[in-house]
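Novice: Sequence and predicted structure, then a few things I'm wondering about:
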Amino acid sequence: MLVHVSLLVGNGFDIQANLKTKYSDFYKYLRETALHSESLNDNTIYKEINKMHTSDKYYEKWSDFEMGLMSLTQEVNDESGLSDEKLFVDKMEIETHLTEYLKSIEQNINVEKEKDKIIEEFSRSASLLFLSLRDLNRDQIGNVLKLNNDVKTMHMNILDFNFTSLFKDSYELMEDNLASVRGPIGNSKLGIPMKKHEYIKVHGSTSRNMNLGGNDSTQLGVKMRDSRYSFSFIKPELDKAIAEKSYIRGKKALQRSSVFFVLGMSLGESDKNWWGEIANQLLRREKSALVIFSYHPDEIITNNGPYHKLEIDRIIDKFSSYFSDSKRDALEKIQQKVFVVINSRLFNLANMDFDEVNE
């Protein structure tokens, strides 16, 4: 018997590796670029986010920026004078700057330089995907999944939401046999071999088809919904338009999986398609579970029991909000299958030296 698992990887992985890929890092780059760019200073999106950052409503995460972009589409109307074409062109300009910025970060990364350390860290992390849970949660997920000696192997599907290539380049250093996933998981104390299965760059990369925007057309302004450019603001529609099939492949990976791990993602509304899909799978599959690896900068959240529980409840409530079924018993069934690990430090490349050696 084999079990499929899916690992969804977000920008938190890059941040943990000390890459300057936060939205705030990019905004700083834009401000510096705007000092000598006439077109950027006339860019509707840049002017809007610059205005936001001079108030107390600045964006903290990429998902905030994406939802801010969707809010800006509501300004496309006759009264404002903002046309759909102007907003489209401005979005393309922002994405060009984002590509240039992220490429400047990537050009200094050489994973081969730290190959042995990366392989060791990725193998360690893959083996601890369940053991990183606290004791009670480990028992609970074991009871949910009921993994036993019949499970001969786990197949790993990666859904990489980053534009950067660090996780993919690091993962490709690994052999097809990733690790022996350690227990105990329920009554099983045996290590279960985990093997590579499929790797999906969900939102493209710095070299190909970067996909930035919202989740669906309901997040667009009314005028923008009928625009010829609307597809470029909706990530599933853009993926379909460029025939990449990343969303199709990603959803198929989730549908064949019974265990889901989320690493370094904020559970934002711009990606709520994915959270709803996982929730549906948790309801559909009797033996299924979700583990969310979350980071919090305040160590009191990790070490203080009441604060720890409140943060876990907040994360589970946020995930549950994307479940469309209004039946209370269905929601409770899903919530019993969601587990949160705070500050696990898995897949941690913080101490690696990636800089290229210039000869």
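Specialist: Okay, I see it. Since the structure is predicted, the reported quantities are computational estimates derived from the model, not experimental observations.

Novice: drop to CA atoms for contacts and neighbour counts, all remaining ones
Specialist: Noted.

Novice: and the residue nearest to residue 343 when sequence neighbours are not counted, how far is that from residue 118?
Specialist: Nearest in space to residue 343, with sequence neighbours left out and distances taken as CA to CA, 6 or more residues apart in numbering, is residue 295 at 4.7 Å. The gap separating residue 295 from residue 118 is 21 Å, by CA to CA, to the nearest Å.

Novice: just residue 194 next, same as before
Specialist: 17 Å.

Novice: got it, and residue 330?
Specialist: Taken as CA to CA, the spacing of residue 330 relative to residue 118 amounts to 41 Å.

Novice: swap in residue 196?
Specialist: Distance of residue 196 to residue 118, computed by CA to CA: 16 Å.

Novice: before we move on, the earlier item: which one of residue 194 and residue 118 has more residues nearby?
Specialist: Neighbour comparison, residue 194 and residue 118: the larger count goes to residue 194, with 24 against 21 (by other CA atoms under 10 Å).

Novice: my read: that one touches residue 182, true?
Specialist: No. Look at residue 194 against residue 182 with CA atoms under 8 Å: they stay out of range, at 10.2 Å.

Novice: and here's the other structure:
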Amino acid sequence: MEYSDYLDAYRNHNSSVEKFLVSKNDTSLEINQQHNIMVLVGNGFDIDLLQRYGTQKIDGRNVLTIYQDFFKECMLAMGKDENKDNEVILDFVNSIFFKELKKRYKNRDKNWADFESWLPEITNNYTIKELSDGLNSLQSCFSFFLDFVVNRDVKHIINQIAQQRKTNLAIRSLSCFLKDLSEEEYKTLFFPRTTAYKDIFNYLFVNFNFTNLLDNYIYLDKNAFDIHRDKYDIRNFQFYPNPKSCPTIYKGRTNTKWINESTSWSSILHTRVIHPHGQQSIPRSLLFGADDESLEKNRRESRFDKEYWTRYSIEYEKLFSQTQLFIIYGSSIGESDKWWWKEICSRLAKNYGSYPSAELIVYSYRKKFDKNAFVKKYVKDSKERIRVSNRIHVREYNNSDQNVFLSFKS
């Protein structure tokens, strides 16, 4: 998989609609540069949304797409003989994964519900059949759980919120996300200096969630977004390079020496969402597993390795060399997805100090993000750690309403 080269597409007038606009209205097709932005989104986004708009309850609070709530729902469902899905649930509660969950829950283990973190520990305790059958039953049962939590009422609510035209949350997220950075972080960010009029902003969302809640939120429908909004120009998007009016001299690609919150680049926008770990709408695609070196030793254990099934290097490795800006949002940045963090760090270490060097923005929820620990874990060469650390910018927040990016505050 590679980023599409929209520069050539537009310059060659590949679209029949654009050919018509050019011939009839003397439309401008001048395009300068393409910016590839990879956004990696974890379960924090779904949790935030369901806490606000979820319809199912446990102990008076909304049920979330987390393993703790999944376990509790399975326990509750066991006593409901009339449950139509009882066979699927019983199949799972008789599996080794449910037994391990229950044991760790009773022992009050710290990560009792995060079976992906302790999966490598139990591979030698069971047969391949027991482990495979357990994962299959987990897959089926979790699919039912997702349909229960992310039901049609929730989908309708998020659809209504996302399609509001006056305060379109998706457009605001994509155009003004730099407003979330502090002045100190913004001053050291190289990305806005590379942007200018007539650029293409190409967003690739890597959705680690099984649900399509993010897809719904970010989808640019015809009422909120017109791909040809101007009769005489194909540009359809305004990007704000300094939406917070940070007091810094702007030495970029244009002749503008100073930009502020009113400055915007008339540009072109593209978005795409991928689900490397499967989607709720395709139950058998849900991927559970770990990303651990111990699982790579032989074929027996590699069957429970995420990278083995997703073929990360084949499917996604090429994307990193073409990415200019990475954004991590709503993710615990844990070991189960460490392949992604290693690839990001590898990219940050290259072309340091000059374009097209890459950068990373991390949204850290209710805790301080330890850049040094992150870099030390995923960058082997000690000489590269300082340069990688300098390319990481952190946004700490306690509530998504404090953000512009992927928030629900209109």
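Specialist: Alright, I've got the coordinates. Just so it is clear, the structure is predicted and the values come from calculations on it, not from any experiment.

Novice: wait, is residue 409 of the second structure part of a strand?
Specialist: No. With DSSP: H, G, I helix; E, B strand; the rest coil as the criterion, residue 409 of the second structure is coil rather than part of a strand.

Novice: What about it, how many residues nearby?
Specialist: Residue 409 of the second structure sits with 12 neighbouring residues when counted by other CA under 10 Å.

Novice: go on, residue 45 of the second structure?
Specialist: 19.

Novice: Per the alignment, residue 294 of the second structure pairs with which residue of the first structure?
Specialist: Under the alignment (TM-score structural alignment), residue 294 of the second structure pairs with residue 219 of the first structure.

Novice: Over to residue 43 of the second structure?
Specialist: Structural alignment places residue 43 of the second structure opposite residue 11 in the first structure (criterion: TM-score structural alignment).

Novice: Its match and residue 263 of the first structure, how far apart?
Specialist: Distance of residue 11 of the first structure to residue 263 of the first structure, given as CA to CA: 9 Å.

Novice: Could you pull out the helices in the stretch 51-200 of the second structure for me?
Specialist: When secondary structure is read from DSSP state H, counting those that start in this stretch, the stretch 51-200 of the second structure shows helices at 67-77, 86-93, 96-106, 115-122, 128-149, 152-162, 169-176, 183-187.

Novice: Am I right that residue 322 of the first structure is in a helix?
Specialist: No. The assignment for residue 322 of the first structure by three-state DSSP gives coil, which leaves it out of any helix.

Novice: ok, it to residue 165 of the first structure distance?
Specialist: Remark: distance between residue 322 of the first structure and residue 165 of the first structure (CA to CA) = 29 Å.

Novice: next one: residue 256 of the first structure
Specialist: Residue 256 of the first structure sits at a distance of 25 Å from residue 165 of the first structure (criterion: CA to CA).

Novice: which one of those two has more residues nearby?
Specialist: Comparing residue 256 of the first structure with residue 165 by neighbour count (other CA under 10 Å), the higher total belongs to residue 165, at 20 against 15.

Novice: That one: what's it in contact with?
Specialist: Under the criterion of CA atoms under 8 Å, 6 or more residues apart in numbering, the neighbours of residue 165 of the first structure are 106, 205.

Novice: What is the neighbour count of residue 180 of the second structure?
Specialist: When counting by other CA under 10 Å, one arrives at 20 neighbours for residue 180 of the second structure.

Novice: Quick one: map it onto the first structure.
Specialist: Across the alignment, which pairs residues by TM-score structural alignment, residue 180 of the second structure is matched by residue 132 of the first structure.

Novice: Does its match touch residue 345 like I think?
Specialist: No. Residue 132 of the first structure is not in contact with residue 345 according to CA under 8 Å; the separation is 9.4 Å.

Novice: ok, which stretches of the first structure are strands?
Specialist: Using DSSP state E, the strands assigned to the first structure run over residues 2-9, 153-160, 177-181, 192-201, 259-263, 289-294, 338-342.

Novice: will you turn these into TSV that also has distance to residue 233 of the first structure?
Specialist: Formatted as TSV, these follow (distance: least, CA to CA, whole Å):
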stretch	distance to residue 233 of the first structure
strand 2-9	22
strand 153-160	20
strand 177-181	37
strand 192-201	18
strand 259-263	24
strand 289-294	27
strand 338-342	31
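
Novice: Roughly how far does the counterpart of residue 164 of the second structure in the first structure sit from residue 174 of the first structure?
Specialist: With TM-score structural alignment as the criterion, residue 164 of the second structure lines up with residue 117 in the first structure. Counting by CA to CA, the gap from residue 117 of the first structure to residue 174 of the first structure is 11 Å.

Novice: neighbour-wise, which of these two wins?
Specialist: The residue with more neighbours, out of residue 117 of the first structure and residue 174, is residue 174; 18 against 15, by other CA under 10 Å.

Novice: Which residue comes closest to the more buried one once chain neighbours are left out?
Specialist: residue 119 (6.0 Å).

Novice: number of nearby residues for residue 80 of the second structure?
Specialist: Other residues close to residue 80 of the second structure by other CA under 10 Å number 11.

Novice: For it, give me its contacts.
Specialist: Applying CA under 8 Å, 6+ apart, the residues contacting residue 80 of the second structure are residue 86.

Novice: Contacts only, for the counterpart of residue 276 of the second structure in the first structure.
Specialist: Alignment note: residue 276 of the second structure maps to residue 202 in the first structure; criterion TM-score structural alignment. Contact partners of residue 202 of the first structure, counting by CA under 8 Å, 6+ apart, are 159-162, 246-247, 250.
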